[in-house]
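Visitor: below are the sequence and a predicted model for it; my questions follow.
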Amino acid sequence: MSYEYLNTRLRFMKMRLLTPQQFKSLIELRDLEEMIHALAETDYGPEIETSSLEYSGYALIENALVQHVQRVFSKLFRMAFDDARILMRVLLERFEVFNLKTILRGFHVEADPEETALSLFPTILYPTAFYGELLKRDGISAVIDYLLSVGNRYYKPLSATYAEYEASGKLAVLESAIDSFYFQGSRQTLQSLGDENAVLVRQLLCTETDIQNLEYAFRVVEAGVESEEKYRYILKGGERLDEEFVRDLLSSPDKPSFVRKLSGTYYQKRLGEIEETITANDFQERLEDLLYQENCRLDPGRLFDIHLASAYIWRVNVEVTNLRVIAMGHWRKAPWEEVDKRLIWVEGMMPERGAVRGAV
């Protein structure tokens, strides 16, 4: 089996993704019931029909989205062969890392487990029941014990750093441990494959490492953190920013200094002008927008590598995230400005931002 065969099938799956016009229509609907009926006419139809037997309202859409992602990702995984399956596992595992961090964050701030569950991304590597069990625990220590009991490998970084977290109360200790474990393990897996497709996936992960380091460093500078501890949370293995450069950014005395140091780098050129007064939240939003635009971009001429599968995975992520935001907006009658801010506006997937009426 070749990438050409895989990509031929993937092109048909890609055609089933929602169009910008469909998203525009969903946003401009009047309520949740209209959205349910509209989704029933799309590739989400089978899951909407099945979910309607047990659920209604927002819960119906949420359950349908979970089932849909599991269906399309499972199909993608079954279609993959040999090394391609290994590469897809690396790409899909990032959602598991996101979910684990979300659950830890929920326990850290004592959030309602049901609210935390709404923030989890549908996955296929770990079953839905696995996350349900984690949310039933009575705290982070119990979560780690459960990971050990089921043989989940993320027990290792969490158990190694839990005592420090308990003493300091700093969630960053656990989050950094999980991220480092994932990125380091993934790089080792990709290095063992060694072909051009493994290099492509490594570049994607290392770019994400750069983005996370930039977001973290800017927040530290904005907060005026002076402790040497700030250097320990640098993620290793960036694509275009080495550890020494990130350390230099972290040592910036203020935001104008940070912005000047970043000037001329790949990321500054891609972001364009960065105001010296920009807030950490706005800086993070621009970086994440860049990451989504890059990773969702499709090159139709690439038929013989992992590119289409990677872009498809990211596009499903964006599509489902945006559907959740729109559904939540209809459900809670949220102001359009709030919905607009939470949507991921990827070119070619979403309508032009100014062209949406925003009936939500």
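Guide: It's in.
Visitor: C-alpha from now on. contacts and neighbour counts both.
Guide: Fine.
Visitor: just checking, next helix/strand downstream of the helix or strand hosting Glu244?
Guide: Assigned by DSSP states H and E, Glu244 belongs to helix 243-250. Using DSSP H and E, the helix or strand that follows helix 243-250 in sequence is helix 255-262.
Visitor: need the residues that contact the helix holding Glu244.
Guide: Applying Cα atoms under 8 Å, 6 or more residues apart in numbering, the set of residues contacting helix 243-250 from outside is 213-214, 217-218, 220-221, 230-231, 234-237, 258, 261-262.
Visitor: please indicate which of those residues are buried?
Guide: Among the contacts of helix 243-250, the ones that count as buried by 16 or more other Cα atoms under 10 Å are 213-214, 217-218, 220-221, 230-231, 234-237, 258, 262.
Visitor: the closest residue to Leu147 other than its chain neighbours: how many residues sit nearby?
Guide: Take Leu147 and drop its neighbours on the chain: the residue closest to it by Cα to Cα, 6 or more residues apart in numbering is Tyr155, 5.4 Å away. Residues within reach of Tyr155, counting by other Cα atoms under 10 Å, total 18.
Visitor: Tyr155 is in contact with Leu148, isn't it?
Guide: Yes. Under the contact definition of Cα atoms under 8 Å, Tyr155 touches Leu148, with a separation of 5.5 Å.
Visitor: try this one side by side with the last:
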Amino acid sequence: MPDFPYVNARVRAMRARLLDSGRLEELLAAPTFDAFLQALANTPYGADLQEALTRHRGLAAVDEALARNFHATTQRILGFADGRPRTLIEAFLRRWDLANVRAVLRGKHTGRSPEEIAASLWPAGTLGEVALRELARQPDIPAVVGSLEALGHPFAIPLAEGLGAYAEMRDLLALELRLDRFYAGHVLQLARGGGHNETVLRELVQAEIDALNVKTALKLARLAPDAPAEPRAPGREAERLRFFIPGGALTTEELFLLLSHPATLEQGWRALRVRGFPVAHPPEDLTAFEKTLDQLLARGAARLYLGDPLGLDVVVGYLALKYNEVVNLRLIARSKALGLPRELVRREMVLV
């Protein structure tokens, strides 16, 4: 049964195919979109790009090439593993299942076409390209949930439980919150135990939950600048707590309530800092703050590549590096298609 020393040895060999900073600069310096395509064709993404160009043109071809390459990477790593290592790797990959299922739900809720929905999906987790396209082809959200049930995917459980309320109220947010809570609990359940690998996975998910709760709480506080000075007004706590995701290492219901009300935001932030949150002051610019949090999470995950050479660390770190590379390449591709200045694009890139 392959264990992490075997898996990590194979992953380290794959690490050599990531693009170095010089190659990224070369792609960023391409004067036109066509020049960018030529440069990308001379990278490990070249074969996927050539195949994608037989079906698509322009950005659609780049997006498909990058998505296929990333999916092949995740499946290759899963192919190295078995038993408990595979279970933990699959649990880490659930984050992409979550993003894809959420994208399908939103697409169906807003009436987007199957082609539009499929173009926004990134097969990387346990839901592959065929399964995701099948979900995108479903006529409505109940049919999407039925397809997930047929696939035996655990996300069908919370969605099926919320279908009645969705049919009555058309409240997509409530359905998404059910999904988010289930994802957090599901992965944390898989990460139970005191072993090193379980701790790595658990801390990653808890950091994601804490970041999401802080972002949400700040948005709620901004949406209610003229809220009553008494944040404990009857009914208001319950309304805010419907947005809270349990399971974080730092954020509790009490802290969420403090952060989500203008009158207690500063008090809540002091308590958050005492618990170890890395940002010193409540932000003025929420967009910039959210980007900073996302960068901290990405860099924290990428640093795990240099962690325990016999544990989950190497796989998580490598996949974080690979995903970051793909995101940066998509950004560069769009900048070339739109003719954006190089320095503007460089500022938007996340370098881990």
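Guide: Looks like it came in fine. The structure presented is a predicted model; accordingly, all values stated were derived computationally and were not measured.
Visitor: could I get the TM-score for this pair?
Guide: The pair, once superposed, lands on a TM-score of 0.87 when counted by TM-score structural alignment, normalised by the length of structure 2; 341 aligned residues with a Cα RMSD of 2.5 Å.
Visitor: hang on, the earlier thing: the residue nearest to Leu147 of structure 1: what's it in contact with?
Guide: Applying Cα under 8 Å, 6+ apart, the residues near Tyr155 of structure 1 are 144-145, 147-148.
Visitor: hmm, which of those are common to structure 2?
Guide: On the basis of both residues aligned by TM-score structural alignment, their matches' Cα atoms under 8 Å, what survives of the contacts of Tyr155 of structure 1 in structure 2 is 144-145, 147-148.
Visitor: counting neighbours, which of these comes out on top?
Guide: Going by other Cα under 10 Å, Ile144 tops the kept ones among the contacts of Tyr155 of structure 1 with 21 neighbours.
Visitor: could you check which residue of structure 1 pairs with Tyr318 of structure 2?
Guide: Taking TM-score structural alignment, Tyr318 of structure 2 has Tyr312 as its aligned residue in structure 1.
Visitor: returning to what we had before: the inter-axis angle of the helix holding Glu244 of structure 1 versus helix 255-262?
Guide: Between helix 243-250 of structure 1 and helix 255-262, the angle comes out at 160 degrees (axes from the mean of the first three to the mean of the last three Cα atoms, to 10 degrees).
Visitor: sorry, back to before: from the buried ones among the contacts of helix 243-250 of structure 1, which land in helices?
Guide: 213-214, 217-218, 220-221, 258, 262 (DSSP state H).
Visitor: all helices of the stretch 201-350 of structure 2, in order?
Guide: Secondary structure of the stretch 201-350 of structure 2 (DSSP state H, counting those that start in this stretch): helices at 236-241, 253-259, 265-274, 286-303, 313-338, 342-348.
Visitor: now those helices as TSV including distance to Ala39 of structure 2?
Guide: Below are the helices of the stretch 201-350 of structure 2 laid out as TSV (distance: least, Cα to Cα, whole Å):
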stretch	distance to Ala39 of structure 2
helix 236-241	49
helix 253-259	47
helix 265-274	45
helix 286-303	26
helix 313-338	11
helix 342-348	16
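Visitor: for those helices, which one sits closest to Ala174 of structure 2?
Guide: helix 236-241 (11.8 Å; Cα to Cα).
Visitor: helix/strand/coil for Gly194 of structure 2?
Guide: Three-state call for Gly194 of structure 2 (DSSP: H, G, I helix; E, B strand; the rest coil): coil.
Visitor: burial of it, as a residue count?
Guide: Neighbour tally, Gly194 of structure 2, other Cα under 10 Å: 8.
Visitor: quick one on the thing from earlier: tell me the counterpart of the residue nearest to Leu147 of structure 1 in structure 2.
Guide: Correspondence of Tyr155 of structure 1 to structure 2, assessed by TM-score structural alignment: Ala156.
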